[in-house]
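Undergrad: Next comes the sequence, and after it the predicted model I'd like to discuss.
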Amino acid sequence: MNIQMTLTESEIQTATRLLQQADQRLGRVVEQVGRCTLSPRSEYTLFQYLLRSIIYQQLSGKAAGAIWARLCAHYPGRHLGPKRFLATAEARLRELGVSRSKIRAGQDLAEKVLTRKLPGRKKLNHLDDESIINAFTQVHGIGRWTVEMLLIFYLCRPDVLPAGDLGIRKGVMVIDQLDALPSPGEVLSRGAVWQPWSTVASWYLWQATAL
């Protein structure tokens, strides 16, 4: 299987130009927003990124950010890895603000990372998007949406359209001037014209909700 590459800055520029040509309505958003600033979250390991995603589920950004900061600060050198997470007493994690359900999810993630039941960072380069989604949704507490965010913001894969995401659906409603939110299926149909650069289109759809 061909290696799946991370979007480069030049590819993002090319994608933006082609999207403008393919979709005039999205093109108007591009003109208003300007350059796409999407880039991979290289400050995190794969484990850290996924654990952070679990922590942020169903919380406001401010509350989740505070818990994540306390959790990272708990570990020497701020190095939060699967072994250290598993070695931390549940009572201590609760003191740091992590809920019991998220502790269970984090422990399942850590165990699967350590036992190599999940693909490592290098192996991801040899897997297509659906294979990555299938692999990581085996972890308790990680669903398709979480892995789609991994594909976009951690791996910067070029052709990801999280059709069930509320922000994406709102973005389509804005650019198409709809009276109601489109269904995920309608988003997928609408997004056919954005392939193979759906990730860049998704980024602009999120920006469209703030215009």
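TA: Received the coordinates, thanks. Residues are numbered from 1 along each chain as shown.
Undergrad: switch to C-alpha atoms for all contacts and neighbour counts from now on
TA: OK.
Undergrad: Please point out which parts of the host helix or strand of Leu19 sit buried.
TA: According to DSSP states H and E, Leu19 maps onto helix 9-22. Residues of helix 9-22 classed as buried by neighbour count (16 or more other CA atoms under 10 Å): 12, 15-16, 19-20.
Undergrad: Check it against this one:
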Amino acid sequence: MPRHVRGFDVEQALAHLQRRDRRLAGWIRRVGPLEVPPGWRRPFDPVDALARAILFQQLSGKAASTIVGRVEAAIGSARPHADTLGRIDDAGLRACGVSGNKALALRDLARREQAGEIPSTRQMAWMHHDAIVEALVPIRGIGRWTVEMMLMFRLGRPDILPVDDLGIRKGAQRVDGGAAMPTPRELLARGERWGPYRTWASLYLWRIADFAEAGGVKTNRSQD
């Protein structure tokens, strides 16, 4: 397995998509160029990212940020890890606004980190994206979609297509002019022509969905 760098050649990805899919190419011209996700260049800590993903689940960005700030103050660190989370008990987490299920998820994350079950960024660089998904989805509160967002927005893997994402499916429906959104299975088959740059196609599908429904106003995504 070759070493994976964070990010990829977006101009090459764009040319590939425009060459392989005329319908998508038309929308790409309409939407215009995309910005490279800034997370590709930022320092990345998988445990910290997973802890924040857990805390942000099912909350607005403002509410989640408030809770994260309280947790950071309670543990005396901006990095929720096994050692720092050990500084606060479950009652303390609840006082910060963390639900019981999320507290259990954070404890499971910390336990797995201590057991060496969470790959480091260095280890992930040598892992296929499917292997990263397989390693992380056993964590309580972490599903495939959460890992896919990390792969796209933080690790910059080029060939990720989150087929269960509603925005992705809406964008694909808009591209093809369908009466209904494609099912995940249909989207998986539809996306074969976009490989090996399905991540860049996904970013465009989100923007196409925004363009159609929100007048082009960009919707922020997890880990964006």
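TA: Done, it's in. Because the structure is predicted, anything quoted here is derived from the model rather than measured.
Undergrad: After superposition, what is the TM-score?
TA: Scored against TM-score structural alignment, normalised by the length of the first structure, the superposed chains reach a TM-score of 0.92; 209 aligned residues with a CA RMSD of 1.6 Å.
Undergrad: Just list the residues touching the closest residue to Gln107 of the first structure other than its chain neighbours, thanks.
TA: Nearest residue to Gln107 of the first structure in three dimensions, chain neighbours excluded: Leu86, at 6.0 Å (CA to CA, 6 or more residues apart in numbering). Taking CA atoms under 8 Å, 6 or more residues apart in numbering, we find Leu86 of the first structure in contact with 107, 110-111.
Undergrad: Work out which residue lies at the spatial centre of the second structure.
TA: Of all residues in the second structure, the one closest to the mean position by CA atoms, centre = their mean is Met149, 1.0 Å from it.
Undergrad: which residue lines up with that residue in the first structure?
TA: In the first structure, the residue equivalent to Met149 of the second structure is Met149, according to TM-score structural alignment.
Undergrad: Using the three-state scheme, assign its match.
TA: helix (DSSP: H, G, I helix; E, B strand; the rest coil).
Undergrad: Please name the nearest non-neighbouring residue to it.
TA: Leaving aside its sequence neighbours, Met149 of the first structure sits nearest to Pro162 (CA to CA, 6+ apart; 8.0 Å).
Undergrad: nearest spatial neighbour of the equivalent of Ser39 of the first structure over in the second structure, skipping sequence neighbours?
TA: Taking TM-score structural alignment, Ser39 of the first structure has Pro37 as its aligned residue in the second structure. Distances taken as CA to CA, 6+ apart put Phe153 closest to Pro37 of the second structure, at 6.0 Å, once the chain neighbours are dropped.
Undergrad: Ile133 of the first structure touches Val139, doesn't it?
TA: No: the pair Ile133 of the first structure and Val139 does not pass the contact test of CA atoms under 8 Å, sitting 10.6 Å apart.
Undergrad: State the helix or strand in which Arg70 of the first structure lies.
TA: helix 61-73.
Undergrad: ok, residues contacting that helix?
TA: Taking CA under 8 Å, 6+ apart as the rule, helix 61-73 of the first structure contacts 52, 55-56, 78-80, 93, 96-98.
Undergrad: of those residues, closest to Thr115 of the first structure?
TA: Leu80 (17.3 Å; CA to CA).
Undergrad: Could you count how many residues lie near the residue nearest to that closest one when sequence neighbours are not counted?
TA: Distance criterion CA to CA, 6+ apart; nearest residue to Leu80 of the first structure, sequence neighbours excluded, is Cys72 at 6.1 Å. Neighbour count of Cys72 of the first structure, defined by other CA atoms under 10 Å: 17.
Undergrad: Just want to check the distance between Cys72 of the first structure and Ser39 of the first structure.
TA: 22 Å (CA to CA, to the nearest Å).
Undergrad: Repeat that for Glu90 of the first structure.
TA: 34 Å.
Undergrad: Next: Ser189 of the first structure.
TA: 26 Å.
Undergrad: can you check Leu7 of the first structure too?
TA: On the measure of CA to CA, Leu7 of the first structure and Ser39 of the first structure end up 8 Å apart.
Undergrad: Next: Gln4 of the first structure.
TA: From Gln4 of the first structure to Ser39 of the first structure the distance is 16 Å (CA to CA).
Undergrad: can you map out the helices along the first structure?
TA: Applying DSSP state H to the first structure gives helices spanning 9-22, 24-33, 46-56, 61-73, 82-87, 90-95, 100-114, 121-124, 129-136, 144-149, 166-175, 184-190, 198-208.
Undergrad: okay, the ones you listed in CSV with distance to Arg157 of the first structure next?
TA: Below are the helices of the first structure laid out as CSV (distance: least, CA to CA, whole Å):
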stretch, distance to Arg157 of the first structure
helix 9-22, 11
helix 24-33, 20
helix 46-56, 15
helix 61-73, 24
helix 82-87, 25
helix 90-95, 33
helix 100-114, 22
helix 121-124, 11
helix 129-136, 8
helix 144-149, 9
helix 166-175, 17
helix 184-190, 17
helix 198-208, 7
